[in-house]
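K.L.:
Make a model of this:
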Amino acid sequence: MQKTHCIIPFEKNRNFTGRESELTQLEEMLFAGDQTTKVAVFGLGGVGKTSLVIELVHRIRKNHENCSVLWIPAINLESLHQAYLDVARQFGIRGWEEDSADVKRLVQEFLSRESAGQWLVVFDNADDINMWVGTPTEQGTKRLIDYFPRSKLGCIVFTTRDRKTAVTLAQKNVVEVREMSEDVATIMLQNCLIDPDLVNNKTDTSSLLKELIYLPLAIVQASAYINANRIPFSDYLSLLADQEEDVIDLLSEEFEDDGRYQNVKNPVATTWLISFEQIRQRDPLAAEYLSFMACIDSKDIPRSLLPRGQSRKKEMEAIGTLDAYSFVTRRLANDALDLHRLVHLSTRNWLNLRNEWDDRANTALHRVEDMFPRPKHENRALWMSYQIHAQCVLTSTKDREKESKEWYSLASRIGECCLSTGKYQESESWIRQTLKLKEEVLGKTHPETLVTMNNLALVLDRQGKYAEAETINRQGLHWL
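P.N.:
Model (predicted):
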């Protein structure tokens, strides 16, 4: 009988919490057929895919004593090649030390033999689909996907952030890891704390987990900070409510985590940067959508507001890419999109790191101004669905953009929208900003400036500020 081997870089996590339904589903899929079983586990970066599979392989080792377990980090070609060398060395495969050896082929042939016995291979972080199906860079080698061993005694498990990659590698055998429920997240949080009694404050616990979008990585990171600084949840929540730059700094704090690779950045604010770059390279329109969404509100984004693609097919695929990375969720009722709050924040940080924020915000301003209709009763539903996004993009643009026609044109329409919906104080604020800019850019006698003066007088009158409204009206008549 072939000697079994175990190459798992992580110990069993004593704080592992929940995920029993996913584990049961995976265990039922493995070793179930008369051919190699391939399964892919996918989900948002930081949602706990690797932790889930670590728990899975330790259970497999316990329940299948004669099963070899081989863990191969697929972060890049270098890490994958080194892992193949470790497998070949441990199994004592002939020829692996030769300079000209195709080690991946040797491992494939060895595991494909029945004499290799039962085995489970994990390819962790299989995020780059081009690495698997792209043209080989070395002459005489095959695509990585063609090196998979085949044996009725073998199983292959992939973890990936991208559902499209999961489907390519494992076809229909995919398992999605979603955000935790509040109850399970509370248990996980409690298990990570030095002072587990902190969770007895139900209100703060619930608020904290909601802010962390029930994401395991964010929970572990927050726990590490809370433990190190011995602070209550309320203090951490106050930090999350700070200015955007301060929140990014908080979410960029490094921390120790035995369930993650030592050479990989683990904070929440940086873990998605890899995904952003992959999307930018693979699907430029999806990256454009992500950048656009970072400049508007993160919730209830109408698809009609997104920039146009080369074709409807390209637009659908771009949204599919963002959905595949679990960055957006679709609202079935109105076909709108939601972007996770922390993803929204991290995307803005990514654009700043790439020195693209100003250009992207200006592009978004032009798009929203172009799409935003003049508020009328018959198109009320449309402009109301756009309004929060228009206000957000106006806030996102730098002061220099306030001199542009698009800025004061859009701000003027927002003022009219607020006037139509009875939000008079808000309307007054937008109209005053617009009037100031139009007076500076167009002049006090310009027809557009006079229209804005009339709107300001109207909104003042609606609030009972009759004297000021009359003064504004007299000024307008004076400039006619």
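K.L.:
from here on, contacts and neighbour counts on C-alpha atoms
P.N.:
Will do.
K.L.:
ranges for the strands of the chain?
P.N.:
For the chain, strands defined by DSSP state E occupy the ranges 6-7, 37-42, 67-73, 118-124, 154-160, 174-176, 328-330, 337-339.
K.L.:
got the angle for the fifth one vs strand 37-42?
P.N.:
The reference is to strand 154-160. For strand 154-160 against strand 37-42, the angle by axes from the mean of the first three to the mean of the last three CA atoms, to 10 degrees is 10 degrees.
K.L.:
elements contacting strand 154-160?
P.N.:
Where contact means 3 or more CA pairs under 8 Å, 6 or more residues apart in numbering; DSSP states H and E, strand 154-160 is packed against strand 37-42, helix 49-63, strand 118-124, helix 163-170.
K.L.:
what helices or strands is the second one leaning on?
P.N.:
Contacts defined by 3+ CA pairs under 8 Å, 6+ apart place helix 49-63 against helix 20-29, strand 67-73, strand 154-160.
K.L.:
now the other sequence, so there's something to compare against:
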Amino acid sequence: MKKSEQTTPNALLRHARDQRGWSREYVAEKIGSDPKSLGRWERGVTFPQPYYRQKLCELFEKNAQELGLMPGGADKTDKGIDSGLSPRLQGTLPEASGASQPPAAPILSIWNVPYRRNPFFTGREAALNALHAALTHGKAIALTQAQAISGLGGVGKTQTAVEYAYRYHDAYKAILWARADSHETLVSDVVSMVTLLKLPEKDEQDQNRVLDAFKRWLQENDDWLLILDNADDLMMVNDFLPSLGQGHILLTTREQVTGRIAQRIEIEKMEPEEGALFLLRRTHKLAIGAPRDNVSYTYWNKAIDISRMLDGLPLALDQAGAYIEQTECGLAGYLDRYQKHRSVLLGMRGPSVSDHPEPVATTWALSFEKVQTANLAAADLLRFCAFLHPDAIPLEIITDGASELGPLLEIAAADLIALDMAIGELRRFSLLRRDPENQILNIHRLVQAVIKDGMDQDTQRRWAERVVRAVNRVFPDGTFETWQACERCLPQAQVCAALIKQRDVLFEEAGQLLSRMATYLQERARYAEAKSLYYQALEICEKTLGPEDSKVAQILDALAVLYFYQGKYSQAESIEQRALAIREKVLGLDHPDVADSLNNLATICQEQGKYTQAEPLFQRALDIWERKLGPEHRYVASALSNLGLLYYVQGKYAEAEPLYIKALSLNEQTLGLEHPEVAYKLHNLAMLYRMQGRYVEAEPLFVRALLVREQALEPDHPDMALSLNNLGGLYRLQGKYDQAEPLLLRALSIRESKLGLEHHHVSYSLADLGLLYYAQDKYSAAEPLLRRALAIRKQVLGSVHPDVAEALENYADLLQKMNRQGESAELDAQARTIRAKYAEEDKIQ
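P.N.:
This is a model prediction of the structure:
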């Protein structure tokens, strides 16, 4: 029989317990362990895991060395976890596993939990144990069913999830946290997590692609924990959950019916004694880990009374503790204040409102009254923030939008010291949180609700309009250079869009904000969202400014471009003609904005094969821009490039080339080498060289354009497909079939998913892929592609268009090879008819 391993008793831990007169049972209960484990630690048989080591240190108010909790008695400290995060977030990471952990335990390397561990966290042991058992029960299953921490707003669901993450972090390689209070915030956090995970799709523009990459990572990796906080819309959240994977999913939600999506664990309110213990610790009347006997009988009874009065709601108790600590009114004073305000507060938020319970409203109303007395600007700041998205409110909305915030807050916002004082006053009561590194504010949504519900309708409308005007001040114009700033302000702008619609806001700034949002979303190829905002902006501007105002024309012009991107050319042409008519009437015939409409209308005509109509429009736009903006302006470069493209599609290559070269040179000088506009010019010149058979000159231009777009755009942006498709086409012409196919397939996939299956540009990808298979004698693979390309072009462009003729010719050639001579001859005849029509038009011109 083996001899038992010799151990060294831990006299320090035993001595500290005996000195305080605590039993093993008492200490074990306080740290959430059992007396047997504590006995093994004291005998030196084992060492506690990091979680219990921390609990013991907090209970005895000593460090690990003073309690003899480190293996071998060495003076060691645990190494921090390398999360790959910023120093700010690294400061919130839990302790890494020490030597007492078994070697097989996973090593936590990814962590983005945004909250520090709450030192005042009290109770919830039954819920935490049930949660841990439920998640680990199905360890061998492909994916354990999601667990949902469910309960009333403010009951402590988020804090319980935070505690779980810290307590059981040793069981995971990655712990990921996302806000799920809305689709927009969840998408935003998924994008951030994809960046944290360093996935190739981190710079994708199409958020659906980013989501797919994130779900794929979850399916292909194990030992992860995904926490989705405030997941009240479970159907929306379900779209973000993987169907497979070796990990755990934890939701916090107010929803009581979780269905098949998750197994529900109810978080109940605290018992009076538990709530009293939490409140005494929160107000520093009782040290963390100390027994309740250490406070007087009077304190304990008052704490019990407050806990009962607030019905054991942790958020209400925490808020009460903050008020008591900051004002030093004492427990009795708080009780007295509550009694005096009870009837007013019950009238404001009745007990029947389940998601905004009475005690929370009571606490916040008392705090707000104190703020109102101490700092009027702070009170207005809270009112202002009540109408914004609660998370990540950029400070520049307040500082740069100061003139729209009302007289009191305007003065404070223009003075950084005064603004600091206002924010500091709100932070005293935890009504507002500040992130100095990212220059953002955060406010709890229930605080927002209580503040708004305390206003009459006129006051609510006044603050809602101030928010719209202030956000309009800071939201950029949506051009490439402003994309980062646009994304930072987008959640606030989206809230404003909802306010504008809900409250029927009708003033010019509202239309301006909606239009700029739409421009940004359009640039990011989020066409459906952009279209809705454009029409909302158009309606406001037509009502406030009249149907023939230049700002109405500006929105119409942008809307026409949106329809052009979607391949809806007839709608685009009609709208652009209206925009042009307004601009010519209001601004004059040679205004730069008139040139903008001329240029866009010419582009729309060109895409439809109306070349004779397009050329004079391009020429006129170029002339206006050169005279009004100067010969080196970026708009002049666009006009030159567009005119060159018109000549290119007509086969006038000698006329197109100098225009392309000049446009490229101008953009490189004014915008730099890495701008997306430069990529357009590179691509157009490369296409010209490709058509002329100058493949050696074309390839580096195609490659450079692709690299620029890869740096500036998401991987599935339609412009990426343009570069991929035409570079793949060049490789096809060069006989580099193995290099061509993956590029063409990727381009087709992007266009189908981003533009739709029937878009004109999808036909280009189908045709190039079909021609690749044709060149490889894979006729059966080529035939459905070329047939579909022809059908799309006829549907979108009509039966008489040069691109339709090209598709007819391609398909006819293939059918000839497939011994379908009759069909081939018929298609070839149709193509000749179209070509003859355009040749005659050129002759007339």
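K.L.:
TM between them?
P.N.:
Superposed pair, TM-score by TM-score structural alignment, normalised by the length of structure 1: 0.50. Supporting alignment: 297 aligned residues with a CA RMSD of 4.8 Å.
K.L.:
Comparing the helices and strands packed on strand 154-160 of structure 1, which comes out most buried?
P.N.:
Mean neighbour count (mean count of other CA atoms under 10 Å) peaks for strand 37-42 among these, with a mean of 26.
K.L.:
The host helix or strand of Val467 of structure 2 packs against which elements?
P.N.:
Following DSSP states H and E, one finds Val467 of structure 2 within helix 457-474. Packing contacts for helix 457-474 of structure 2, counted by 3+ CA pairs under 8 Å, 6+ apart, involve helix 376-385, helix 395-399, helix 483-502, helix 508-523.
K.L.:
residues of the next helix or strand after the last one that come out buried?
P.N.:
If I follow you right, that is helix 508-523 of structure 2. Going down the chain from helix 508-523 of structure 2, the next helix or strand is helix 527-545, by DSSP H and E. Counting neighbours by 16 or more other CA atoms under 10 Å, one finds that the buried residues in helix 527-545 of structure 2 are 527, 530-531, 533-542.
K.L.:
by contact count, what packs against helix 527-545 of structure 2?
P.N.:
Helix 527-545 of structure 2 sits against helix 508-523, helix 550-565, with contacts defined as 3+ CA pairs under 8 Å, 6+ apart.
K.L.:
where do the strands sit along the stretch 601-750 of structure 2?
P.N.:
Counting by DSSP state E, counting those that start in this stretch, the stretch 601-750 of structure 2 has no strands to list.
K.L.:
ok, back up a step: most neighbours per residue, which of the helices and strands packed on helix 457-474 of structure 2?
P.N.:
helix 508-523 (a mean of 24).
K.L.:
Kindly calculate the angle that it makes with helix 527-545.
P.N.:
Using the same axes, to 10 degrees: helix 508-523 of structure 2 against helix 527-545 is 160 degrees.
K.L.:
before we move on, the earlier item: quick one: the helices and strands packed on helix 527-545 of structure 2 as TSV, columns for distance to Leu12 of structure 2 too.
P.N.:
Formatted as TSV, these follow (distance: least, CA to CA, whole Å):
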stretch	distance to Leu12 of structure 2
helix 508-523	63
helix 550-565	73
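K.L.:
between those helices, which gets nearest to Leu128 of structure 2?
P.N.:
Between Leu128 of structure 2 and those, the shortest gap by CA to CA is with helix 508-523, which sits at 42.1 Å.
K.L.:
neighbouring contacts of the closest one?
P.N.:
Around helix 508-523 of structure 2, the neighbours that count as contacts under CA atoms under 8 Å, 6 or more residues apart in numbering are 468-469, 471-472, 475-480, 483, 486, 490, 493, 497, 500, 527, 529-531, 533-534, 536-538, 540-541, 544-545, 555, 558, 562.
K.L.:
and the angle from it to helix 550-565?
P.N.:
Helix 508-523 of structure 2 runs at 20 degrees relative to helix 550-565, counting by the same axes, to 10 degrees.
K.L.:
Distance to Gln821 of structure 2 added to the helices and strands packed on helix 457-474 of structure 2, as CSV?
P.N.:
Shown next, in CSV, are those (distance: least, CA to CA, whole Å):
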stretch, distance to Gln821 of structure 2
helix 376-385, 72
helix 395-399, 68
helix 483-502, 54
helix 508-523, 46
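K.L.:
which SS state does Asp223 of structure 2 fall under?
P.N.:
Secondary structure, DSSP: H, G, I helix; E, B strand; the rest coil: Asp223 of structure 2 is strand.
K.L.:
any idea how far Gly247 of structure 2 is from it?
P.N.:
Going from Asp223 of structure 2 to Gly247 of structure 2 by CA to CA, to the nearest Å gives 5 Å.
K.L.:
Near Leu410 of structure 1, how many other residues are there?
P.N.:
Applying other CA atoms under 10 Å, we find 27 residues neighbouring Leu410 of structure 1.
K.L.:
residues near Ala133 of structure 2, how many?
P.N.:
11.
K.L.:
And for Leu744 of structure 2?
P.N.:
When neighbours are counted by other CA under 10 Å, Leu744 of structure 2 comes out with 29.
K.L.:
which residue sits closest to it, ignoring its sequence neighbours?
P.N.:
Asn725 (5.0 Å; CA to CA, 6 or more residues apart in numbering).
K.L.:
so Ala148 of structure 2 sits in a strand?
P.N.:
Yes. Under three-state DSSP, Ala148 of structure 2 falls within a strand.
K.L.:
check contacts around Ala560 of structure 2.
P.N.:
Counted by CA under 8 Å, 6+ apart, Ala560 of structure 2 has contacts Gln571, Ala572, Glu573, Ile575, Glu576.
K.L.:
Tell me the spacing between the closest residue in space to it that isn't next to it in sequence and Ala698 of structure 2.
P.N.:
Nearest in space to Ala560 of structure 2, with sequence neighbours left out and distances taken as CA to CA, 6+ apart, is Ala572 at 4.3 Å. Ala572 of structure 2 sits 32 Å away from Ala698 of structure 2, going by CA to CA.
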